[in-house]
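Asker: output the structure for:
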Amino acid sequence: MKRLAIAVVLGLAATPALAFHCPADMAKIDAALAAGPTISEADLAKVKQLRADGEQFHAAGQHQQSVDTLAEAMRILGIN
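Answerer: From the prediction side, this is the model:
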């Protein structure tokens, strides 16, 4: 029973952390896009779509999907 309680607490604690991570990642992507990245038009279109998808996931409360989607956009842009 104690292990279950700990797992629930840890699970609930992780969700807000992911929720706050999403806007920070979106801001990094926005800054990189504003700087005019030197990537192909196809990659630029993909980054913009991933950015939009990440924001939609975030708004829907699907924060892990948002973080994963935004991470792919950041990888394409070369953001650490």
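Asker: use CA for all of it now, contacts and neighbours both
Answerer: Noted.
Asker: which residues touch the closest residue to residue 80 other than its chain neighbours?
Answerer: In space, and not counting its chain neighbours, residue 80 is closest to residue 74: 7.2 Å by C-alpha to C-alpha, 6 or more residues apart in numbering. Taking C-alpha atoms under 8 Å, 6 or more residues apart in numbering, we find residue 74 in contact with 25, 28, 29, 47, 80.
Asker: want to put them side by side, so please do this one too:
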Amino acid sequence: MIRHALAAALCLAAAPAFAFHCPADMQKIDAALAAGTSLSDADLSAVRELRAAGEAQHNAGDHDASVATLARAMEMLGIQ
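Answerer: As a prediction, the model looks like this:
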């Protein structure tokens, strides 16, 4: 019983850590955009749209979708 309670507590404690992954990705994208990029206007627009969509998903609590959306933007920018 104690093990189950401990496991549940650890899962709940880890959940905020995943939520904070999205802001870190957004900061990486923002830094890359601020540094300048050789992307076409169309690709740059797509990155900005993905960045905005990822933030909206994060704010709505859909962190899995946010991470996936932000990953597409980071891939376009060449961020690992």
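Asker: quick one on the thing from earlier: what subset of the contacts of residue 74 of the first structure is buried?
Answerer: Neighbour-count burial (16 or more other C-alpha atoms under 10 Å) is assigned, among the contacts of residue 74 of the first structure, to 25, 28, 29, 47.
Asker: tell me the contacts of the first one?
Answerer: For residue 25 of the first structure, the contacting residues are 67, 70, 71, 74, by C-alpha under 8 Å, 6+ apart.
Asker: out of the contacts of residue 74 of the first structure, list just those in helices.
Answerer: 25, 28, 29, 47 (DSSP state H).
Asker: now those residues in JSON lines, with distance to residue 17 of the first structure?
Answerer: Shown next, in JSON lines, are those (distance: C-alpha to C-alpha, whole Å):
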{"residue": "25", "distance to residue 17 of the first structure": "13"}
{"residue": "28", "distance to residue 17 of the first structure": "17"}
{"residue": "29", "distance to residue 17 of the first structure": "19"}
{"residue": "47", "distance to residue 17 of the first structure": "23"}
